[in-house]
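1. Coordinates only, no sequence provided:
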C-alpha cells in the first residue's frame, strides 16, 4: 500500500534536501536500537542484502521478495515467513518535522474508506503503530503498520497475516526490521517520495506484482 499523495501543494511537498555545503551540524542523541541510519550502522556479523537505499538482513527461514512497478523499478522489499509477510519501503522525509502521525492518520482514513479499519496502537516496539484491517479480494485480513523516521528518511513496514496479531510470530519480522540500515543518499527528493531501491548484483528484475 502506497502513501496517498495530496494534490494541493503544502510545505510538506517541498524538496527536503538542503545543499550539502549548507548543512548545519547539531547535537543529536545516538540511537541505541535500530533501524539504523548508515552513519550509525552497527559493526555486527549480520548478513544484509544490498538494495541501494536499504540494507535488509537475511534471516534463516525468511524469503526476500522485491516488488517492482511498471517501469521495473524496485519500490518495496518484502520479507515472507510462515504465512505472513512484511513489506518495507523507505521515503524522503523533512529534516526536522515528524510525519508519522500524519501518515498514520491518512492510512487509517484510506482503510476505512475501503471498508477496512485502522486505529493507533501506542505500545509497539518501535513506538506508536497502526493496527489495521485490510480488505483484500479474498476477504479481510489483519495488518500492522510500523513507522520510524531518521535523518531525511522515513521507513515504513506493513506486516500482514498471522504475525500481525501474534507477537511471537511477529518476532522474526521485528528483529529483521530493527537490523535494517538506511542509506538515504544526498539526492533531493520531495517529501514522501519513495527513495529508489536497486536490484542486488546478479539478480534479474522480478515481474510486477500485478503480472505475477
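-> It's in. Everything numeric here is computed off the predicted structure, so don't read it as measured data.
2. okay, CA-based contacts and neighbour counts for the rest of this
-> Fine.
3. In the chain, which strand is the longest?
-> strand 139-150 (DSSP state E).
4. Just the residues contacting whichever helix or strand comes after it, thanks.
-> With elements assigned by DSSP states H and E, the helix or strand that comes after strand 139-150 is strand 153-160. Residues from elsewhere that reach strand 153-160 (C-alpha atoms under 8 Å, 6 or more residues apart in numbering): 84-94, 141-149, 184, 192.
5. just the angle between the lengthiest helix in the chain and strand 139-150, please?
-> The residue-count maximum for a helix in the chain (DSSP state H) belongs to helix 100-113. Using axes from the mean of the first three to the mean of the last three C-alpha atoms, to 10 degrees, the direction of helix 100-113 lies 170 degrees away from that of strand 139-150.
6. So which bits of the next helix or strand after helix 100-113 are buried?
-> Note on helix 100-113: by DSSP H and E, the next helix or strand toward the C-terminus is strand 117-124. Under the neighbour-count criterion of 16 or more other C-alpha atoms under 10 Å, strand 117-124 has 117-120 buried.
7. so where do the helices sit in this protein?
-> 100-113, 167-178.
8. tell me what the shortest one is packed against?
-> On a contact count with 3 or more C-alpha pairs under 8 Å, 6 or more residues apart in numbering; DSSP states H and E, helix 167-178 meets strand 54-57.
9. Packing partners of the strand it packs on?
-> Counting contacts by 3+ C-alpha pairs under 8 Å, 6+ apart, strand 54-57 is packed against strand 48-50, helix 167-178, strand 181-182.
10. about what we covered before: in PyMOL, how would I select the buried members of the contacts of strand 153-160?
-> Typed into PyMOL, the next command selects the buried ones out of those (criterion: 16+ other C-alpha under 10 Å):
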select buried, resi 84+85+86+87+88+89+90+91+92+93+94+142+143+144+145+146+147+148+149+184+192
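11. follow-up on the earlier one: make JSON lines from the buried residues of strand 117-124 and add distance to residue 47 to it.
-> Listed next are the buried residues of strand 117-124 as JSON lines, based on distance: C-alpha to C-alpha, whole Å:
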{"residue": "117", "distance to residue 47": "36"}
{"residue": "118", "distance to residue 47": "34"}
{"residue": "119", "distance to residue 47": "35"}
{"residue": "120", "distance to residue 47": "33"}
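12. okay, now the one to match up with it:
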C-alpha cells in the first residue's frame, strides 16, 4: 500500500519591525533615549541646559563634583543625580528621609502634587536668614534618580518657578554602564573649556580667576 506524502509547507515568519519608541514631550532625559538638541553645559553625568542670565555653580564634596546650582534672578535650582536600582525607583524612600531630616532641623514640609508628581514643599531654617521656602522634586529614571531643590522666589512664585522647571525638563542624565550602589552620586566633571583654561593657568603658575565661558554661565566651586 502506498500513501501519498503531503508536502511540507515551510512557513517563514516575517521579521518583526521594531519601531523606535516615541519621543516623550519633556524630560529629564536619559542619555540613551531620543531627546531634543540644544545648548547644554556638559558636566559628564549631567548635561545642563543654559540660558541668558543663568549662572551655574558646582557643588563639591572633597575632591569630587557632586551637584550643580543654577541661579536665575532671585531663584535657585540645585540638582544632584544618583544611581538607582533597575527595577524600582527610590523617590518614595528619599522623600520620607528628606521630610524627616527637615523636621529634625526645625523646618516643616508637606507633600503636594507638582508638575513632576509628588513633591515636598515647605520651609527650612537657614542660619542668619530665618526660614527659607523650598521645594524638593524627585524624578526616577532608568537606573538613576534626579533630585532637584527649588529655593528663593521660585519656591513660592509659579511664574519664577517656570524657568527653572523648564531647566529640569531639559536635563540629560548620563548614568553610564558601571555598577553603582543605589543612592551613590553620579560623578560630574568640569566642562572641557574650563578644564583646558585651568591647565593653561596652572602651567603659568596663576590662580584660576578666569571665566571659562565667553557667553553663558560662570562655573565656580562651592565647598
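-> It's in. This is a predicted model, so every value here is computed, not measured.
13. What value does the TM-score take for this pair?
-> Between these two chains, after superposing, the TM-score reads 0.80 (TM-score structural alignment, normalised by the length of the first structure); 180 aligned residues with a C-alpha RMSD of 1.8 Å.
14. Among the buried residues of strand 117-124 of the first structure, which one sits closest to residue 48 of the first structure?
-> When those are compared for distance to residue 48 of the first structure (C-alpha to C-alpha), residue 120 wins out at 30.8 Å.
15. before we move on, back to that, which residue numbers in the second structure go with the longest helix of the first structure?
-> Aligned using TM-score structural alignment, helix 100-113 of the first structure spans residues 91-104 in the second structure.
16. Pull out the buried positions in that stretch.
-> So for stretch 91-104 of the second structure, counting by 16+ other C-alpha under 10 Å, buried means 91, 95, 99, 102.
17. Switch the residues you listed over to TSV; also include distance to residue 150 of the second structure.
-> As requested, these are exported to TSV (distance: C-alpha to C-alpha, whole Å):
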residue	distance to residue 150 of the second structure
91	16
95	15
99	15
102	15
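18. For residue 121 of the first structure, give me its contacts.
-> Residue 121 of the first structure touches 128-131, counting by C-alpha under 8 Å, 6+ apart.
19. Type out the ChimeraX command that picks the buried ones from the residues you listed.
-> A single ChimeraX command selects the buried members of these (16+ other C-alpha under 10 Å):
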select :128,129,130,131
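20. which ones among the contacts of residue 121 of the first structure are found in strands?
-> Within the contacts of residue 121 of the first structure, residues falling in strands by DSSP E are 128-131.
21. Map residue 186 of the second structure across to the first structure for me.
-> Match for residue 186 of the second structure (TM-score structural alignment): residue 195.
22. Near the aligned residue in the first structure for residue 61 of the second structure, how many other residues are there?
-> With TM-score structural alignment as the criterion, residue 61 of the second structure lines up with residue 69 in the first structure. Residues lying near residue 69 of the first structure (other C-alpha atoms under 10 Å) number 14.
23. OK, contacts around the residue nearest to residue 69 of the first structure when sequence neighbours are not counted?
-> The shortest distance from residue 69 of the first structure to any non-neighbouring residue, by C-alpha to C-alpha, 6 or more residues apart in numbering, is to residue 208 (5.8 Å). Shown in contact with residue 208 of the first structure (C-alpha under 8 Å, 6+ apart): 67-70, 72.
24. one more time with 10 Å, if that's ok
-> 66-74 (C-alpha atoms under 10 Å, 6 or more residues apart in numbering).
25. before we move on, what about residue 69 of the second structure?
-> Per C-alpha under 10 Å, 6+ apart, neighbours of residue 69 of the second structure: 55-59, 76-80, 148-150, 219-222.
26. any idea how far the spatially closest residue to it that is not a sequence neighbour is from residue 33 of the second structure?
-> With sequence-adjacent residues excluded and distances taken as C-alpha to C-alpha, 6+ apart, residue 69 of the second structure is closest to residue 78, at 4.4 Å. Counting by C-alpha to C-alpha, to the nearest Å, the separation of residue 78 of the second structure from residue 33 of the second structure is 24 Å.
27. measure residue 136 of the first structure to residue 75 of the first structure for me?
-> Residue 136 of the first structure is 21 Å from residue 75 of the first structure, by C-alpha to C-alpha.
28. In terms of neighbours, single out the busier of the two.
-> The neighbour comparison of residue 136 of the first structure against residue 75 (other C-alpha under 10 Å) goes to residue 75, with 19 against 10.
29. tell me the contacts of the closest residue to the more buried one other than its chain neighbours?
-> Distance criterion C-alpha to C-alpha, 6+ apart; nearest residue to residue 75 of the first structure, sequence neighbours excluded, is residue 68 at 5.5 Å. The contact partners of residue 68 of the first structure, taken as C-alpha under 10 Å, 6+ apart, are 74-77, 197, 199, 205-210.
30. between those, which is closest to residue 49 of the first structure?
-> Among these, residue 199 lies closest to residue 49 of the first structure (C-alpha to C-alpha), at 9.5 Å.
31. my guess is that closest one meets residue 55, correct?
-> No - between residue 199 of the first structure and residue 55 there is no contact under C-alpha atoms under 10 Å: 11.5 Å.
32. Identify the contacts common to the two.
-> residue 49.
33. about what we covered before: let's have the helices and strands packed on strand 54-57 of the first structure in JSON lines, adding mean neighbour count.
-> Formatted as JSON lines, these follow (neighbours: other C-alpha atoms under 10 Å):
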{"stretch": "strand 48-50", "mean neighbour count": "16"}
{"stretch": "helix 167-178", "mean neighbour count": "17"}
{"stretch": "strand 181-182", "mean neighbour count": "24"}
